[in-house]
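*Asks:* Build the 3D model from these lines:
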Amino acid sequence: MIFFARLLLRRAALLIMLLAAVFVAVDLLPGDTARAVLGREAAPEQIAAKEHELGLDRALPMRFWRWIAGVATGDFGRTARGRPVDELLVDKFPPTLLLGGIALVLTVIVSVPLGTWWAARQGAASTRLLQPATTMAVAIPEFVLATVLILVFALGLGWLPAVTITGRAGFPTGPDMLVLPVLALAMPQIGWNTRVVRAALADAAQAPHVETAVLDGLSARVVLARHVLPFALPTIVTSFATTVGMLLGGSLVVETVFNYPGLGAVLAGSVADRDTSVVAAVVTLSGVIILGMLAVADGIRAWSLRGRR
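*Replies:* Got it, this is the predicted structure:
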């Protein structure tokens, strides 16, 4: 327990350092927050009043400290346009969570069987295409892949919509509008995790106890389930935990390409307004989710190591 507490504290400290870097980065962006909100025709007195209202006339460390103190009590502050950030996250995060969740499920149900099959048939002619295919999937950025999917399946074949139409609840009006964004998010992660699953299983299969189990006449299924998978599981789970962060980051780009009603548009608008509170709130939310997934991965790793003793 002490080990996990220290690990969580280190990761929480890392998240705070990341948030401090976000404040500095947004502050260094060209432009003026007050003028972006009020417009170019605003008088200097209006600009000064707005800066005082937003706290922009304070030193950057003081602004960061006040924001962190508010977050500790559950208050993410207000946007530069006066809307509570908490309300904005409640409205826009569920569609992003839906998109990322479907992409994660698709990644798991495709990459685990594919990586297992690849590990079981290493060197076979049927698996030779997986090496270049997974490499290509990992190498292509999400926005490039999203553009290609739109060109092929929306503009070329006309099978799927290129943009997202939002209903009253803030979600896409039809499931077909999720297909291309989910594929754009999941395909790179499927390529990466397929390689991780294959490598983890191949490494675990080299352990001496696996060879002993094979010589004892156990079936391949029993050897895989009882002697290979428990050793490979921590690496696989850690990879999927990292994938959560990659999906959250990638969804912000993919949402912009497909006009999807999630945090992507919010983040793009907040960067344009130099709205530090919104950018930092999105980073905090993503960071907490990633920390939670990594904590789960650490727990599984500890359980696996205890089982080996």
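*Asks:* from here on, contacts and neighbour counts on C-alpha atoms
*Replies:* Fine.
*Asks:* Let's check: the centremost residue of the chain is which one?
*Replies:* When the chain is reduced to its mean C-alpha position, the nearest residue by CA atoms, centre = their mean turns out to be residue 248, at 2.4 Å.
*Asks:* next SSE after the one helix or strand that residue maps to?
*Replies:* Taking DSSP states H and E as the criterion, residue 248 maps to helix 229-258. For helix 229-258, the following helix or strand on the C-terminal side (DSSP H and E) is helix 263-273.
*Asks:* Which elements pack onto that next one?
*Replies:* helix 33-38, helix 85-120, helix 229-258, helix 276-308 (3 or more CA pairs under 8 Å, 6 or more residues apart in numbering; DSSP states H and E).
*Asks:* Kindly recompute the last result at 6 Å.
*Replies:* helix 229-258 (3 or more CA pairs under 6 Å, 6 or more residues apart in numbering; DSSP states H and E).
*Asks:* this one as well, want them side by side:
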Amino acid sequence: MIAFTGLVVRRLGLLIALLAVVFVVVDLLPGNAARAVLGRDAGADRIAAKEHELGLDRPLPVRFWNWFSGATTGDFGTTARGQSVNELLAAKFPQTLLLASVAMLATVVISLLCGLWWSARPTGFTARVMQPSSAFVIAVPEFVVATLLVLVFSLWLDWLPAVTFTDRSGYPASPEMLILPVAALAIPQAGWNSRVVRGALIDAAAAPHVESAVLNGLPERTVLLRHVLPFALPTIATSFATSVGTLFGGALVVETIFNYPGMGAMVAGSVSDRDTALVAAVVAMTGTTIMCVLLLADAIRAWANRGRR
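*Replies:* This is a model prediction of the structure:
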């Protein structure tokens, strides 16, 4: 319990350090929020007044502390254009979370099925196909995958929509509008995790206790579920947890391509406006989500390794 608490504290420390880095990086970008909001034609007096209003005339550590102290109470402040950051996140973050969650579910299912099949037939036709294909999809960025999917399934075949339209709730108007964005995110991660699942299962199957179970005549399914999977589970869980961060990062790009109503366009606009509060709030939300998933993976690994030395 003490070790787990220490892990939580370290992860929180890393998240706070990341937020501080966000403030520094945005501050180093050319221009500032006041100039971005008022435009190029604004006079020096108006810009100075806007900088004072936004607190840009204060030292960077003071601005970070003021924002962070409010964020710890759930108040992420306002944007440079006077909008509530909390309201923007409440409107956009659930859509991005939905997209990333469905893509994660697809990644888990595809990776487990492909990894199990691949490890069961390591030298067959499946292995000869999956070895190069998984390496290929890993190497291709999400925006390239998204572009190819639009080209094939929207323009050539006309099976699926290339853009996303929303209903009154702000979510995609039909489930089919999620297919291409989810596929663009899940395909590279499924390729990577399939290789991890395959490797973890092969390593676990080579353990002495598994060989003993096979020699004792236990059914193949029992050997897999009771002797192989528990030993492979920590590696698989860690790989899946790591993919969550990649999926969130890729979602911001994929959303722009498919006009998906998530945080992608909002983040792009906030960087353009040099809106530090909004950028930091997005990092805080996604970072907290990723941290929780990583802690869950750590708990699964600790459970799977219980009683081992």
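*Asks:* And the residue nearest to the centre of the first structure, how far from residue 288 of the first structure?
*Replies:* As judged by CA to CA, to the nearest Å, residue 248 of the first structure and residue 288 of the first structure stand 12 Å apart.
*Asks:* what's the answer for residue 11 of the first structure, then?
*Replies:* In terms of CA to CA, residue 11 of the first structure sits 10 Å off from residue 288 of the first structure.
*Asks:* if you count what's nearby, which of these two comes out ahead?
*Replies:* Each of residue 11 of the first structure and residue 288 has its neighbours counted (other CA atoms under 10 Å); residue 11 has more, 17 against 14.
*Asks:* Residue 119 of the first structure: what's its closest spatial neighbour, skipping adjacent residues?
*Replies:* residue 198 (4.9 Å; CA to CA, 6 or more residues apart in numbering).
*Asks:* Now do the same for the one you found: its match in the second structure.
*Replies:* For residue 198 of the first structure, the aligned residue in the second structure is residue 198 (criterion: TM-score structural alignment).
*Asks:* what does residue 161 of the first structure give?
*Replies:* Using TM-score structural alignment, residue 161 of the first structure lines up with residue 161 in the second structure.
*Asks:* Report the distance from stretch 15-32 of the first structure to the chain centre.
*Replies:* 20 Å (CA atoms, centre = their mean, to the nearest Å).
*Asks:* Hmm, I typed the wrong one, I wanted stretch 7-16 of the first structure.
*Replies:* Distance, stretch centre to chain centre, for stretch 7-16 of the first structure: 18 Å (CA atoms, centre = their mean).
*Asks:* in that stretch, what counts as buried?
*Replies:* In terms of neighbour count (16 or more other CA atoms under 10 Å), stretch 7-16 of the first structure has its buried residues at 8, 11, 15.
*Asks:* any idea which element the match of residue 198 of the first structure lies in?
*Replies:* helix 179-205.
*Asks:* Ok, residue 50 of the first structure next?
*Replies:* Per DSSP H and E: helix 44-54 holds residue 50 of the first structure.
*Asks:* Have a look at how far, on average, that helix is from the second structure.
*Replies:* Mean deviation of helix 44-54 of the first structure relative to the second structure after superposition (mean CA distance after the TM-score superposition for the first structure): 1.1 Å.
*Asks:* That helix - contacts with which helices or strands?
*Replies:* Using 3+ CA pairs under 6 Å, 6+ apart, helix 44-54 of the first structure sits against helix 33-38.
*Asks:* List the contacts of the helix it packs on.
*Replies:* Applying CA atoms under 6 Å, 6 or more residues apart in numbering, the external contacts of helix 33-38 of the first structure come out as 47, 50-51, 273-274.
*Asks:* How about stretch 209-218 of the first structure?
*Replies:* Stretch 209-218 of the first structure is contacted by residues residue 227 when judged by CA under 6 Å, 6+ apart.
*Asks:* quick check: that stretch aligns to which part of the second structure?
*Replies:* With TM-score structural alignment as the criterion, stretch 209-218 of the first structure aligns to 209-218.
*Asks:* thinking again about what came up before, I'd like the distance between the residue nearest to the centre of the first structure and residue 18 of the first structure.
*Replies:* Distance from residue 248 of the first structure to residue 18 of the first structure, by CA to CA: 16 Å.
*Asks:* still on that earlier bit, so the residue nearest to residue 119 of the first structure sits right up against residue 115, yeah?
*Replies:* Yes - using CA atoms under 6 Å, residue 198 of the first structure makes contact with residue 115 at a distance of 4.4 Å.
*Asks:* Are there residues contacting both of these two? Which ones?
*Replies:* Common contact partners of residue 198 of the first structure and residue 115 (CA under 6 Å, 6+ apart): none.
*Asks:* Okay, now stretch 39-46 of the second structure: how far is its last residue from its first?
*Replies:* Stretch 39-46 of the second structure: ends 11 Å apart by CA to CA.
*Asks:* Kindly report the same for stretch 215-229 of the first structure.
*Replies:* With CA to CA, one end of stretch 215-229 of the first structure sits 18 Å from the other.
*Asks:* Pull out the buried residues from that stretch.
*Replies:* Within stretch 215-229 of the first structure, the residues scored as buried using 16+ other CA under 10 Å are 223-224, 227-229.
*Asks:* Which member of those is positioned nearest residue 133 of the first structure?
*Replies:* Comparing those against residue 133 of the first structure with CA to CA places residue 229 closest, at 24.4 Å.
*Asks:* if I line the two up, what does the closest one land on in the second structure?
*Replies:* That one, residue 229 of the first structure, aligns with residue 229 by TM-score structural alignment.
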